[in-house]
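Participant: I would like the atomic coordinates for the input below:
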Amino acid sequence: MNDRVLRLLEYDKMKDQMKQHVASSLGRSAVDELQPMTDYADIKAQLEESDEGAAVIRLKGQAPRGGIFDIRPQIKRAEIGGMLNESELIEISATIHAGYQLKTFIRSLIDDDLLQLPRLEAKVEDIHALQGLEQEIKQSIDDHGKVLDSASSDLRRIRQRLKTTESSIRSKLEQLTRSSDHQAKLSDAVVTIRNDRYVIPVKQEYRNAFGGIVHDQSSSGATLFIEPQSVVTLNNQLREAKADERDEIERILRELSTLVMNNTGGLLENVAILASLDFIFAKAYYAVSLKAERPTFVDQQMLEFSRARHPLIPQDEVVPIDVALGDEYQSLVITGPNTGGKTVTLKTVGLLTLMAQSGLFLPVASGSTAGIFQTVCADIGDEQSIEQNLSTFSSHMTNIVEMLDMINHESLVLFDELGAGTDPAEGAALAVAILDEVKSRGARTVATTHYSELKGYAYNREGVMNASVEFDVDTLQPTYRLLTGVPGRSNAFAISQRLGLDKDVINSAETHVSQETREVEQMITSLEEQKKLAEQDVLEAEEIRRDARQIHRELEKEFEAFQAEKEKELEKAREQAEAEVKKAKQDAEDIIEYLRELQREGLEVKEHELIDARKQLENAAPKTAKKQEKVKEKTRKQQAIELGDEVKVISFNQRGQVLAKVSDNEFQVQLGIMKMNVKKDDMEKIKSEPKQSPKPVARVQSNQHVKPELDLRGVRYDEAMHRVEKYLDEAVLAGFQKVDIIHGKGTGALRKGVKELLKKHPNVKNTRDGGMNEGGIGNTVVELK
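Facilitator: Below is the predicted model:
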């Protein structure tokens, strides 16, 4: 970009603002080197870096940038074999530590999944740790730049000798100053230093009382500073020790400088990365100070700035403007009075374009768009040159001629008061011709003017838009608001009237204005009013939209709270259900264990005990399970139960056979050796497998009902055998496939006899002992053919 254009658009002043946010001279140098770019990929990369820096600042409030120094001169001197001093080495150590701190900080944000920072991550990954060099320097030099005793064993020994010798000298001299014989000979009873040697102040007349060497005297000559003969040797030893100390310190510094030389490559890379990081965070802090936003950047010659603010105008004074160019129209002509804000608008457009192409955030509303221009040309302000004997008009035309040599379809052109400084008619005609020429080259143009002839320019040419800066006639002050689509109108008559000019004079002046001009002014007034109404409608719509968004957010929060409460209640219900199920299982196990215990003891379970157990099981059933059974209960209530049906008793989870109907809703059911009255809705009818057609058998009609069991307990052996044979015949005729012969345990004789008979009976297919719930060995289950 042209340096003159950068100066006109105050680009350097903007950079001076940004320098307030750097942390080192490295960052300051990076800001000094900042220039607008013209490559889309480079600009996008810089904007992404600024975006990541701003994200870090938004999340953490700051980034650790302390301790960064420009150590390149020290590195260069070490590289050629020079010795670095203590302060230079401390700066190198601090810079190494700053790099490590910044790398750790960025890595923690990424590792904790707080932010995605691909560009910052790539930079910090290349920072060399160099902690060995840092530790060597820190162990040798303290923060104040003093070489530590721990730097070497020789230095520790030398400094111990220094302290011992110094202590001996002070002790001898203090003895002299405290001696009553010598106090009268001294100007003051103190020990001091002259020429790096310990001395005492002696009166002139007693100069020979102590012997030794005179090193200095007072301005009056009345006091001599003498090194007594008794401490001359010790002072010589002290000087030798100090010389040894200097030699050892120099050796240590040279050793550390050699270490620096050996790490030159890593240090220089760290410096370059830290300069870049300091610059990135300076851009981020600058964006925060401006309340700036990242623009949408496009590879086109266009811009659309919403509520744009000039960064050099205080935020409490600047008036935001909305300006667009390059999409619907490529030229914008701004008219209006002086001091109305036309030039500020022009500079805002130009400076924000340069900032965007420098990879900076812009003081605009979110959603604003910036494009890329290969050249930005500007003719702004009165640049009259006395040295070149050029008038205002000549100065402007010289600039415009130079601009026309470089303008093309990728240019942004800014004209301030185009055609001013000469005859209005010729100036207006020249302005129109220049605008047409620039437009024909495809450049994007923003021009300000006083000429009323240019108000109709936009209406006669496609791709050109009128705009004006608003003026408040009531306060006689500009509002600095930009009205796009409305040309500026003359306020001379209104202003004159407000200032008290006689009405007759104003009426007379109006007669000299053509009808066409008056119509144009009326049209402009109408456009301004319509523009205001439209803007008012937009503001009201935006307010309604904000309210709607707020209501939507509140409803979302309430819904989320409701969902959370609902989930909480469901979880609570699930926990209660689980507890009830657990308790029910335990109760059921206790009841079953009780029944098993009775069976093991060989006791007959009474019906009332079974009823009690059943009630306990029913009470143990959890409510949640009962709710889940509602549909099944309804189905069971509707099912048809008939005598002889095989059913499942739900509460006992046992299979049985229906023996008799007690009532419409209750049946007697055989459960193994037990008979129970069971409710209809506590039974499920079991679908029996299709039976093979039995062989034709002569059936004997019997008026007596045949039961699916024969109880022989208490019957004598012979009678029992007779009953079994008779019962088996009746059971076959009744169509039973399975019956129970209950003979009890007793001595086993009856059981043995029954077993033998069943083995020989022609209608018996198979036999087995009863199961745990079928009476055990006291019952034989018979399968009939």
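Participant: can we go C-alpha only for contacts and neighbour counts from here?
Facilitator: Will do.
Participant: continuing past the one helix or strand Lys283 maps to, what's the next helix or strand?
Facilitator: Assigned by DSSP states H and E, Lys283 belongs to helix 264-290. The helix or strand immediately downstream of helix 264-290 is strand 296-297, counting by DSSP H and E.
Participant: centre of the chain to that following strand, how far?
Facilitator: Averaging C-alpha positions (CA atoms, centre = their mean, to the nearest Å) puts strand 296-297 22 Å from its chain's average.
Participant: for that strand, name the packing helices and strands.
Facilitator: strand 369-370 (3 or more CA pairs under 8 Å, 6 or more residues apart in numbering; DSSP states H and E).
Participant: quick one: contacts of the strand it packs on?
Facilitator: Contacts to strand 369-370, defined as CA atoms under 8 Å, 6 or more residues apart in numbering, come from residues 295-298, 302-305, 353, 356.
Participant: return the members of the residues you listed classed as buried.
Facilitator: The neighbour-count criterion (16 or more other CA atoms under 10 Å) marks 295-297, 302-305, 353, 356 among these as buried.
Participant: out of those, who's nearest Ile68?
Facilitator: Within the buried ones among the contacts of strand 369-370, proximity to Ile68 (CA to CA) peaks at Ala356, which comes in at 27.7 Å.
Participant: please look at the closest one and Leu362 and confirm they touch.
Facilitator: Yes. At 6.8 Å, Ala356 counts as touching Leu362 under the criterion of CA atoms under 8 Å.
Participant: next, show the common contact partners of the two.
Facilitator: With CA under 8 Å, 6+ apart as the test, Ala356 and Leu362 both reach Pro295.
Participant: I'd like the next helix or strand past the strand or helix carrying Glu426.
Facilitator: Taking DSSP H and E as the definition, Glu426 sits inside helix 424-440. Downstream of helix 424-440, the next assigned helix or strand under DSSP H and E is strand 444-449.
Participant: ok, residues contacting the helix or strand that that following strand is followed by?
Facilitator: With elements assigned by DSSP H and E, the helix or strand that comes after strand 444-449 is helix 457-460. Contacts with helix 457-460, where a contact means CA under 8 Å, 6+ apart, come from 333, 432, 464-466.
Participant: one more sequence to fold, the one below, so I can look at both together:
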Amino acid sequence: MNAKILTTLEYSKIIVKLKEHAATSIGKEMVEQIEPSTDIEIVKNLLQLTDEAFAADRLKGSAPFGGIFNISSSLHRARISGTLNATELIEIASTSRGSRRVKRHISTVNEEYSVPSLMNISELISEHRELEEAIWTCINEQGEILDQASAELATARREIRLGESRIREKLENMIRSSSVQKMLQEAIITLRNDRFVIPVKSEYRSSFGGIVHDQSGSGATLFIEPEVIVTLNNKLREMRIQEIREIEKILQKLTAQVADCVEDFLYDQQLIATLDFTFAKARYAHILKAIRPRMNDRGYIKLKKGRHPLIDPRQVVPLELELGNQYHSIIVTGPNTGGKTVALKTVGLLSLMAMSGLFVPAEDGSQLCVFDAIFADIGDEQSIEQSLSTFSSHMTNIIRILQEMTSKSLVLLDELGAGTDPAEGSALAIAILEHIHAKECRVIATTHYSELKAYAFNRKGVINASMEFDIATLSPTYRLLVGVPGRSNAFAIAERLGLSSAIIDVARGEVSDEDMKVESMIASLEENRLSAESDRDTAQKLRLEMEQLRIKHEQDKLKFEEQKENLLVKAQNEANAAITKARKEAELIISDLRKLAMEEGASIKEHKLIEARRRLDQAEPEIKVKKKPARDGKKQKIHAGDEVKVYSLNSKGHVVEIHGEEATVQLGIMKMKVKLEDLELLQSQSTTPAQPQKQVATLKRTKDDSVRMELDLRGESLEEAILEVDRFLDESFLAGMGQVYIIHGKGTGVLRSGIQEYLRRHSHVKAYRNGNYGEGGIGVTVAELK
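Facilitator: Predicted structure coming up:
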């Protein structure tokens, strides 16, 4: 891409802002090298990376690029056998550890949100934990070699500390001596040239033995090494030299280990720089509130509320524009200061950003094209040094554009044909536009010439546009209106500013009738547009209001249905309570009648009692409640043995077995297959809480829980047992059972005799017998029903 175009469209300012979001020096260097790509596949890959980083930044925050340095120069020195210092080695270890953190961060993000492109890059980052450990073992974060780096270094440093301690001890004894104190400037111990000395007054030099290493600026103080510690200082010097040699050996050893991994580290630097650059683009996209544009290579641009990224978001006016579908050229007319140049730069700059893999400040649905080149002639490039006029400089630039452009280029021309005679300038502008249009280039041009309005109106593939101007406030709104040619508004502005009506009338007379018709037509178009926009806004508001009313109606309807069902359930519960009470009273009456009949020997027909109970059962009202839709969308889990309600039959029963989407349900003496969606779970067999045990008759059930085949009466009195047997036989008879078992135990035989005597004269019993072997023997009576 031509560097002049990047400057003209202020692309470099975007790079400066993007650079602020890079976390590492290597990332900043990569930002500085960014250029728009003309390969659509490369652009799509760059945008995919930015999109993944955008999501990762939103989910897990910024990637941890801390502790990563530019270690390229250190790696190159290690490669040629140069010895790295402690700081360089620490930077290499820190960078290796930081790279590993970035790799782990991306892997963590990928567990929640797929980021395949970022993973492909991060997985290539090598890991050198052994080298890191070796460096951290020998050097601390301040770049100091640790004693544990080697046994020889530890020994040398121990000797140094011991030597220093001895020297200080001797010197402290000296400066505490009264004879020596009078010769000292201060009673302190200091260092000169790595040797311990004391400050002695210059007049005592002859009487104080030792080696002079320095003197004060005034010459009044001499820093003397006493003879008594010369040997000790010499020994200390030797140990320090030994320490330096050991440190050098350690650094050379670590450098050799780094040299074995130079290629890996250099490649890792490129990968980390790419990731930092990518995350910088994502962070910049967050700042701009930008989106990922759809890209194409067919010259199509569609901007939805595109914003210039360098203009204050509180002041920028969004741009709506479409180019490359029905028309390839847009001619923007209208007065100055209306925002025409900003519109041109916005289209060009957003295209360059997208071609660089950057998100653009616009709304979702925006599309941009990967052009092979973008050309722009914007602004006054008059050059005094080259003796070029404004017109000449524009023409020089345009000639170069016409020579280099292709059918896949975007051309942006500002004030086309300006700077010369209007008649010739407009004719030249039309000729240039016609030439560019014939090449099928995408072009956006701004001009003052009214002749170009007619050209755009009559030429297929070319459309007029203008920058909106508010006559009421005499100020531009900076909105681009595609399809509407611009008006000069000169007469209206002059009249509002107070120019005499007579002068304005004369001026109008000088304008040709044809030009006045064009102005009137444009004014009519603008009036119709404003009216259409007002109607559209009104329709949009009405649509929103209707949508809100519809939602409220649905909510009210749902609330009403819930209240209605709650009332029905409440009424049903109250009715059931009343019926239950009446049933208990009826049972007591029937029981009393039976007792009376037994006591007095009266004969009351059992079938009449059963019929009375049946009529009582039928008297119970059944209220159908509309099935509530499951709000959470979850299906009921129904298992065999569960108590359910069949909606279509309004009956209760028990599930015998499940077959796919159907269940076999026992309804009294009847079994039938029912769709699972027609069932409501009333009580789950697996979740029914255990009831406290009572010393009453226990009714055991078979697999079909609704049919009772056994009655356990052990522990009951004969009177209570007779009542339970009576109820049990009624239920079994109604259920169509052929045989039932009554368990009374062996005991004294009183309960067995009483029950069998009652069975002998019971209307439902055809025959009875003692239980056989395996059935309980004489502890069980088996009754065969009619």
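Participant: before we move on, back to that, tell me, the helix holding Lys283 of the first structure lands on which residues of the second structure?
Facilitator: Counting by TM-score structural alignment, helix 264-290 of the first structure pairs with residues 262-288 of the second structure.
Participant: how about that stretch: buried residues?
Facilitator: In stretch 262-288 of the second structure, counting by 16+ other CA under 10 Å, buried: 262, 264-265, 268-269, 271-286, 288.
Participant: then stretch 368-384 of the first structure?
Facilitator: 368-380.
Participant: same question, stretch 520-533 of the first structure
Facilitator: Result for stretch 520-533 of the first structure [16+ other CA under 10 Å]: buried residues 520-521, 524-525, 527-528, 531.
Participant: what range in the second structure does that stretch sit on?
Facilitator: Counting by TM-score structural alignment, stretch 520-533 of the first structure corresponds to 518-531 in the second structure.
Participant: can you check stretch 338-347 of the first structure too?
Facilitator: Under TM-score structural alignment, the match for stretch 338-347 of the first structure is residues 336-345.
Participant: residues contacting the matching stretch, please?
Facilitator: Against stretch 336-345 of the second structure from outside (CA under 8 Å, 6+ apart): 9, 308, 319, 332, 378, 412-414, 444, 446, 467-469, 476-480.
Participant: which of the three states applies to Val316 of the second structure?
Facilitator: In three-state terms, and counting by DSSP: H, G, I helix; E, B strand; the rest coil, Val316 of the second structure is coil.
Participant: wait, it sits on Arg307?
Facilitator: Yes. If you go by CA under 8 Å, Val316 of the second structure and Arg307 touch, sitting 6.5 Å apart.
Participant: which one of the two has more residues nearby?
Facilitator: Under the criterion of other CA atoms under 10 Å, the comparison of Val316 of the second structure against Arg307 puts Arg307 first, with 26 against 15.
Participant: so who does that one touch?
Facilitator: Neighbours of Arg307 of the second structure in contact, by CA under 8 Å, 6+ apart: 313, 316-319, 346, 361-362.
Participant: the residue nearest to Val764 of the first structure when sequence neighbours are not counted: neighbour count?
Facilitator: Excluding the flanking residues, the one nearest Val764 of the first structure by CA to CA, 6 or more residues apart in numbering is Leu784, at 4.7 Å. Neighbour count for Leu784 of the first structure, taken as other CA under 10 Å: 19.
Participant: check Gly67 of the first structure too.
Facilitator: 18.
Participant: just give me the match in the second structure for Ile2 of the first structure.
Facilitator: That one is not Ile; residue 2 of the first structure is Asn. Match for Asn2 of the first structure (TM-score structural alignment): Asn2.
Participant: what's around its match, how many residues?
Facilitator: Around Asn2 of the second structure there are 9 other residues, counting by other CA under 10 Å.
Participant: and Pro199 of the second structure, that's in a strand?
Facilitator: Yes. Pro199 of the second structure: assigned to a strand according to three-state DSSP.
Participant: for it, give me its contacts.
Facilitator: Contacts of Pro199 of the second structure (CA under 8 Å, 6+ apart): 184-190, 221-224.
Participant: so what corresponds to Glu134 of the first structure in the second structure?
Facilitator: In the second structure, Glu134 of the first structure lands on Glu132 (TM-score structural alignment).
Participant: residues contacting that match?
Facilitator: Glu132 of the second structure neighbours (CA under 8 Å, 6+ apart): 93-94, 96-97.
Participant: what is the nearest of the buried residues of stretch 520-533 of the first structure to Leu102 of the first structure?
Facilitator: Lys531 (51.9 Å).
Participant: what about that closest one, distance to Ile321 of the first structure?
Facilitator: 14 Å (CA to CA, to the nearest Å).
Participant: do the same with Leu274 of the first structure
Facilitator: From Leu274 of the first structure to Ile321 of the first structure the distance is 37 Å (CA to CA).
Participant: equivalent analysis for Glu121 of the first structure, please.
Facilitator: From Glu121 of the first structure to Ile321 of the first structure the distance is 37 Å (CA to CA).
Participant: do Asn653 of the first structure as well
Facilitator: Using CA to CA, Asn653 of the first structure is found at 83 Å from Ile321 of the first structure.
Participant: between the two, tell me which one has more neighbours.
Facilitator: Ile321 (21 against 10).
Participant: which position in the second structure aligns with the more buried one?
Facilitator: In the second structure, Ile321 of the first structure lands on Leu319 (TM-score structural alignment).
Participant: can you show me the strands along the stretch 451-600 of the first structure?
Facilitator: 464-472, 477-484 (DSSP state E, counting those that start in this stretch).
Participant: quick check: Ser107 of the second structure touching Ile121?
Facilitator: No. Between Ser107 of the second structure and Ile121 there is no contact under CA under 8 Å: 11.0 Å.
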